[in-house]
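Chemist: Sequence first, then the predicted structure:
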Amino acid sequence: MRWGLYPRGPGAAALAAAGRLWGPPRFPCRLGWLGTTRRLLVRPVTGANNQLTSPNSSKYRDTVLLPQTGFPMKLLGRQQPDTELEIQQKCGFSELYSWQRERKVKKEFCLHDGPPYANGDPHVGHALNKILKDIANRFHMMRGSKIHFVPGWDCHGLPIELKILSELGGKAQNLSAMEIREKARSFAKAAIAKQKAAFTRWGIMADWNNCYHTFDREYEAKQLRVFYQMYDKGLVYRSYKPVFWSPSSRTALAEAELEYNPEHVSRSIYVKFPLLEPSPKLAPLTDGSSPISVLIWTTQPWTIPANQAVCYMPEAKYALVKCSTSGDLYIVAADKVAAISSTLDTTFEVISTFEGVDLENGTCSHPLNPEKVSPLLPANHVTMAKGTGLVHTAPAHGMEDYSVASQHNLPMDCLVDEDGIFTDDAHPELQKKAVLEEGTDVVIKMLQSAKNLVKEENLTHSYPYDWRTKKPVVIRASKQWFINIADVKTTAKELLKSVKFIPGAALNAMVDMMDRRPYWCISRQRVWGVPIPVFHHKTKDEYLINSQTIEHLANLVEQHGSDIWWTLPPEQLLPKEVLSQAGGPEALEYVPGQDILDIWFESGTSWSYVLPGTDQRADLYLEGKDQLGGWFQSSLLTSVATRKKAPFKTVVVHGFTLGEKGEKMSKSLGNIIDPDVIINGGQDQSTEPPYGADVLRWWVAESNVFSEVTIGSSALKAARDDLNKLRNTLRFLLGNVTGFNPETDSIPVDEMYVIDQYMLHLLQDLATKITDSYKQYDFGKVIRLLKAFYTRELSNFYFSIIKDRLYCESENDPRRRSCQTALAEILDVLVRSFAPILPHLAEEVFQHIPYLKDQSVFRTGWISTSSIWKKPGLEEAVESTCAMRDSFLGSIPGKNAAEYEVIIVIEPGLLFEIMEMLQAEETSSTSQLNELMMASQSTLLAQDPRERTADGIELTGTFLINLEGGDIREESSYKVIVVPTSKEKCPRCWKYTAESADTLCPRCAEVVGGK
């Protein structure tokens, strides 16, 4: 294995005298050769001592062309954030969005911003999301597209309402609806101001004076019109159905407003339902003397009082079993006999088995009320995964239970109120008791008294909680507004086939979530939101809504906002022509409804307000994976329902931010990382230093955002170290293009040094790969490509080779200009490549490029390369030389390569011809070949030299020439003979090319003489 260190550069004496170290740090790194199947590693090259070793060295310092730039290698302490703020001001960050909107370009790129919730301080999750969006926008802008990006905020909803009510404590009970709304609005506005300031500081490009908010009057009016479009198509209806209900919030919740607690403990029970009337096919099994019970299992004992049936799987096998300990006869699924008997600590004797369909027309008695009948009914939702294969069915408390009840006309009475407490219609022992607490205990005791409880045990399992109060929810039936999404889902799934998902697995995840969603409950029982625009009859179960009422309301809301629902008298909320038909202003028969719209419906209609044109689709939606069941889905369903098209062309899904060890971030764990502390530092800046926004942006881009993303001090330090290495590389580039003007000093590509041409060849390949990675939103790959290039190809390879040419040739020498031509192109490609990720650093570099005056990297386009840079044959020239150099360096470990001469012997053929291209004369200390070898001088021979020195080292090897895709293949042998040089060290360039000590080598003498 061959390893390479950054070697001592020529002109080091002058560098040491100047007190500067130019070039990257010393560490081994892999050197990749693009376009071939071979990989080479560069061996270490040791240099002379960095101290001045000759009294004459300092007198030549001014003749060496040292790098010159004001660009600092590092920004320490407050310098980083302060410099970024200066850059934002000087380079017009705040005007950039407006500038690009005014350009006369045909192509537009639309990224529709999913609205963050306006109820808290900015956090690293915001940073991850907004920075990813900004990188995408800046890339497409630099590529020539006009960016359409309108930032937004989700401003209504339960979390904000709960927050202000909890802050008010007992005073909250006396607040009117309008007082709650005013306080909620103020709270949301304050949160928006904080978040907006943070997003601006992170360098997010937008018109921050023109954002969208879901509480904007125009937005609310548009939303009401979308609601009516869906109602008019028969997709919105009111019904009595079971929904997720949060007793702690006293409102219905959507699936997207739940979070599942895997540590929830339920009291699970096995319960007997005595067989009342066996089915005709089972009648022969019962002799009448031994009672038979159907055995069920449930984790929700409180739902037993609402039982209306027991369901079975028609296709499954069932068994009649006898319990060895009690003698009781049970009906259970045949596949579950062993598992159930083990759980009950008993054994079962199987008396008979039969098909599920044989249970048809059988009935049981209710375990708490012997006079109540619970029929045995077939159902497709019954599984054998858990339980007994027979499912207790309470239509008011389960989605599948409701479906069974609808088919068989079962009662759907709900015995639980909005607070999760048993109502007066429940058994007297249960009334006024909370179902998840004391109510469960009483139900279990009642089952024990009725001798129908078989077993109780605690079960730890995943259970839905209210996403904001962090308390368990229940399923309870209530009258709500729903969207019938069955037909919409079918169309939506078809349309998703033409949408690109990144990563691809996100598509299936979203489709699975939609498939599990039976209907969408869009009503909430709160006041901070947009009202569902219907009027309910005072005495009859009917309501009023039509195109006239909606247009009248939408116009009012457009002028005054949705507060009018609570502030105007009902007769003013209806248009005159409808009012006269509804009893007139004096005897109005209708009152405004008290429900508000689900905030997922609110944010899900944002496409209708933000996207220009009725047929417009966004090029990109980019949000966290939780939005597969949230905003992505609500946007899709509302768009498909109203205009039969998806609102997006591409969907990018990122993971969540986690602590350094992969743990969830929470205040209780104390691992919350504040983006403001990352940028400006904490109270103790020795432990929480100011990193600036670009470190935060680099961390975002470098992370594998398609899975969970970890952040902590080590990740931030690593990002800062990466940026410092990048700055070092940029400083070398900037310092060495001083005095160079690309327009007048550039060397034509064909006349450049081979190694310089080779770097342009690599540069073109890098530019292509980086552009492709940005197009795929794989910013992590962009970082990996950049790091590999600036550490490996540049710092550890190219820079070490060219320093002598840069520092020690005369200023206008074509050999030096050749190198500067390559460096200028490298600098330009490099800066544009990372500009979308590191906008502050990119603009800072542009301020220091000596031949650019007041230019902005973002206003001058994307990477520009030339097809003539691509020269695959160059690889053979450079690789073959490096193979020989590798042999040479491997033979002198720890020694200074410049103290040796190399004799290269190659049999006549392709390889020899390639070497001749690098060195025309037999022996040279200034040829391209010798520059690559970094020896004192190189000699190229077609046969062994006649004379050999005793202290020479002889090395042999072979190299395969592979050109034109394999059409030209030739394996050549070579020999490298290494001998100590007989020359002395030149006090100017430190190469061992001088005839005597303290005299200049011929090259330096010519340069100095010329000056």
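Modeler: Structure's in. What do you need? Note that this is a predicted model, so its numbers are computed, not measured. Numbers count the residues shown, from 1 in each chain.
Chemist: CA atoms for contacts and neighbours, from now on please.
Modeler: Noted.
Chemist: contacts for the helix or strand in which K163 is found?
Modeler: K163 is part of helix 158-168, with elements assigned from DSSP states H and E. Helix 158-168 is touched from outside by 118-119, 172, 180-181, 183-184, 187-188, 249, 468, 526, 528, with contacts defined as CA atoms under 8 Å, 6 or more residues apart in numbering.
Chemist: this is the comparison structure:
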Amino acid sequence: MLLCRVSAVSQTLARWGRRPPWGGGLLRRAVSFTSSRCHGVGSGEGGARHADSGSAQGGYRDTVLLPHTEFPMKLSGQKLLDREVEIQQKCGFAELYSWQRERKSKKEFCLHDGPPYANGDPHVGHALNKILKDIRNRFEMLRGRQVHYIPGWDCHGLPIELKALGEVGTSGLSPLQIRQKAREFAEGAIARQKAAFQRWGVMADWDQCYYTYDGAYEAAQLKVFQEMFSKGIIYQDYKPVFWSPSSRTALAEAELEYNTEHVSRAIYATFPLVKPPPKIAAEKAGLEGVSVLVWTTQPWTIPANQAVCYMPNAQYSVVKRADNTQLLLVATERTASMAALLGTQLESVGTFTGSQLEGGICKHPTLPDKDVPLLPANHVTMDKGTGLVHTAPAHGMEDYSVASHFKLSVECMVDEDGKFTELAGPELQSLSVMAEGTDKVISMLKECGALVKEEQCVHSYPYDWRTKQPVVIRPSKQWFINTASLKDKAKEALQKVRVLPESARGSLLAMLDRRTYWCISRQRSWGVPIPVFYHRETGEPLINKHTVSHIANLFKEKGSDCWWELPIETLLPPDVLKKVSGSGPVADYVRGEDVLDIWFDSGASWAAVLQDPRADAYVEGKDQIGGWFQSSLFTSVAVRNKAPYKSLVVHGFAVSENGDKMSKSLGNVVDPDVVINGGQDPIMPAYGADVLRWWVAESNIFSEVQIGPTVLNLARDNIGKLRSILKFLLGNLQGFDPRVQAVDPKQMHYIDQYMLHLLREFSIKVTDAYSEFDAGRVIRTLQAFLTRDLSSFYFSIIKDRLYCEPEDSLGRRSCQTALEEILDGVTRAIAPILPHLAEEVYLHAPGHDQGETLFKSGWIKSSSVWRRPGLEEAVEGACAIRDLFLSSIPGKHAAQYDLTIAIEPGLLFELMESLQEEPTSTSSQLAELMMAARVSLVSELPCDLPPDTLLNHGTFLINLEGEGHQEHASKTCFPGNSFYGCHHIYNILWFNASLQLLVPYGASR
């Protein structure tokens, strides 16, 4: 009977020329109702269409304007993949970058691409990085800036060389043969990675990338090298460096990874004191037989010992072992720990300060004829060991500093393969220092009675990041960058750089502090040759601005292979040699064989790629804090006294859903190609590129980013919900052309104007989030707008007006005008993240010419006209009433109720009158908002209330510019299904020169 009663009302209203008053829910029921008693629903003039003869159900459907669009609700499987590829081709993804570079623009946005390494297939780390960059680039392009983004690849280095040679090795191959194989391998990796980046929708001119093996790039790199050399920042020296026996080359700090589970055979050994320190010899008579006790985790360095260091300000004691007569010199505060370690009591015989040890001489334990001085050093600590440090200048950075200060010998007893040389003596020669060499040294210490204790020590130790094998420290003649002279400038420049997240700034500064010097020479073939010549007889290097400039020009023209291809007379022609005083003939020189560190390769990219002095942003993973971020900073500060970037974005790594590092052995590696195209495992269907992009956007990029089936399924579902809303918007815009049928904002219904106001706020929030590299906030803002403002609020209110009013009526066109603006705004908002979906929607959307694409048509077109004083307050006030009304009738339809709102005369009453001028209405904007059958707006509570009336009352607090206005609202309704609206307090606050509404108890919107 209820529905028939509603139908009768609808027929009456139709004769009056009014729309049916019920909400969308009841309308849908009416359309599907089949009772013959109700066959007249919607058949009057108020319906947009008349029912045709036939079934009642068909008749009802034809009386309303139901949504219609060819835009599919869902795409999956091969259809999804084909559609994405079709969109890329149809909408000109490949030409988009070139198009935007040719258009006129007042501002440029430069994101400098850090070169991925060309040594393997694309992985999810690539996807995270490249898509993150592309989201920002597409946003900047949409809002009218000319984007400068040139993808690049880091093409040199040992990993490529090793993979290219495989099991063949370098045996019998010339440098040119090695380089040819390495280049071919790099080119194959680049081709695979580039194809993947394009499939992900990354916008770039893929025919104009940069590669560190290009001659022009190498020439620009040598120019940076020359300027740094001319300033004395680059120099050659013989000093300890990290050396990889497994790679047979020097390494920089950035090429190390530290194994925290490394196990060393740590030892405690004695150095007999043969000459007591002068300051304590006289007053400490009878201390003959004292031995200095040292601790080291690298016993193989004992043969290279040149001194024992102490801390000048620390206290030291001579202690006597209770289990024998041995006298040991140790730091006083380490005595208790040593006693526990040795399992005996240590009795103090005498105590004195470290400075009193000056001048003492020890005897080397395995080299009887060698004296070892006691020397002060500030790097001595009391955390571990004995407080006395064994010092081998050839095999320690801090040890080398001591040797430099005290003029100690720096003899290297270890060759390039990590084996002892003949300088170590016949017992040790040719033994691997990290294996049998260590065994032999410990054995020698035991034989001479110098070994006090051996223990297993688990500690952090540097490994070659390529071969995963431990490194050693050994001296060799290398080329270095004096980072100590650049640190202060680098720190100052970094203070002017914006870092996201800000917490990464501390890591950047800490890395700078720890950098002692930067070894930039490598003993390999696949790289940019260091442009230096050496005298055949003296070994003196020949390098200056004339020779380097000549080599740079050759590299630019012919590529760096010419360093090995051309005769030395061409590399060092007489006219260049004449500019070097006292140089002699060309025949006296040979070309150098070292190549530059690949971190110098990529660190000079700003000079080879950037047009402007600084990029707007560098965006890379956190591993680049000690890598590309730092090498770029050092080279740029050295040459130009400023950083090459205005901002740094440091993102985390991609990990499994369990938070574990991805590993083939664990079987948790996620292949982006499988994500897009699907795999053999049913849990990994074809998700397409947009799901991969949504995963990147939605993630908290500043932490570890998890990926797996659960995360990807959620991303797919969220995109599905988005498609559903977009389909509803498109369906209700069928036949609407905003260019000729749009309603002027001032003539639109208040609720439609209010939605444009919300759309403007939405666009501002989205723009701000994109500008902060916070695509996750974009998605959260989008989902809140779609769910709260559209689905739960606006769509539930407007369906009657959309479906039941005449097609060309002002009310319906007003609604369509708002819907078209919302569709356009939402589509543009998602475009940087979901370019395939955005362009697909744009193909179906009204209001633009055939062939026009979204990415060539700009950013969200919100208007300041949409922000109207009073409009927000009126609608928000009505929403506050609506919320409690609906919450007080759970499970029932609002259209079953006649609603009376009684408000004392005043501001709130005037706001409600702007939505309903007449006292009672079934079709006012206030009635539409309330979704009730009829709304009455009165200034006082009726006296004759029926006993079954639902009654509520409350107070609305309105604050305008700090002035409080109390507005009391009493509420009641007519008999029958009756209710009066709201118990709610809302505040209107003056804030940032605009009125904002705060609803403490929460509105449904």
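Modeler: Nice, I can see it. Note that the coordinates shown come from a computational prediction; the quantities given were computed from them, not determined experimentally.
Chemist: what span of the second structure lines up against the helix or strand following the helix holding K163 of the first structure?
Modeler: Moving toward the C-terminus from helix 158-168 of the first structure, the next helix or strand (DSSP H and E) is helix 177-201. Mapping helix 177-201 of the first structure onto the second structure (TM-score structural alignment) gives residues 175-199.
Chemist: likewise stretch 394-407 of the first structure?
Modeler: Aligned by TM-score structural alignment, stretch 394-407 of the first structure corresponds to residues 392-405 of the second structure.
Chemist: In the first structure, what range does stretch 805-824 of the second structure match?
Modeler: Going by TM-score structural alignment: stretch 805-824 of the second structure matches residues 809-828.
Chemist: Check the spacing between E347 of the second structure and A322 of the second structure real quick.
Modeler: Relative to A322 of the second structure, E347 of the second structure is positioned 7 Å away (CA to CA, to the nearest Å).
Chemist: Check D612 of the second structure too.
Modeler: Taking CA to CA, one finds D612 of the second structure at 73 Å from A322 of the second structure.
Chemist: And the contacts of stretch 523-534 of the first structure?
Modeler: 156-158, 161, 177, 180-181, 184, 215, 220, 224, 250-253, 480-482, 543-545, 550, 553, 562, 565, 592-599.
Chemist: change it to 7 Å
Modeler: 156-157, 161, 177, 181, 220, 251-252, 480-481, 543-545, 562, 592-593, 595-598 (CA atoms under 7 Å, 6 or more residues apart in numbering).
Chemist: What segments of the stretch 701-850 of the first structure are strands?
Modeler: Secondary structure of the stretch 701-850 of the first structure (DSSP state E, counting those that start in this stretch): strands at 709-710.
Chemist: Which parts of it are helices?
Modeler: Assigned by DSSP state H, counting those that start in this stretch, the helices in the stretch 701-850 of the first structure fall at 713-736, 742-745, 754-775, 779-788, 799-808, 814-834, 839-848.
Chemist: same check, this time on the stretch 351-500 of the second structure
Modeler: Under DSSP H, counting those that start in this stretch, the stretch 351-500 of the second structure gives helices at 397-406, 436-447, 487-495.
Chemist: how close does the first one sit to the first structure?
Modeler: Same thing as helix 397-406 of the second structure. Between helix 397-406 of the second structure and its aligned stretch in the first structure, the superposed structures give an average distance of 0.4 Å (mean CA distance after the TM-score superposition for the first structure).
Chemist: for the second one, same thing?
Modeler: On superposition with the first structure, the average gap between helix 436-447 of the second structure and its aligned counterparts reaches 1.4 Å (mean CA distance after the TM-score superposition for the first structure).
Chemist: Which stretch of the first structure lines up against that helix?
Modeler: Against the first structure, helix 436-447 of the second structure falls on residues 438-449 (TM-score structural alignment).
Chemist: before we move on, what about the shortest one?
Modeler: Correspondence between helix 487-495 of the second structure and the first structure is established over residues 489-497, with TM-score structural alignment as the criterion.
Chemist: Good, wrapping up.
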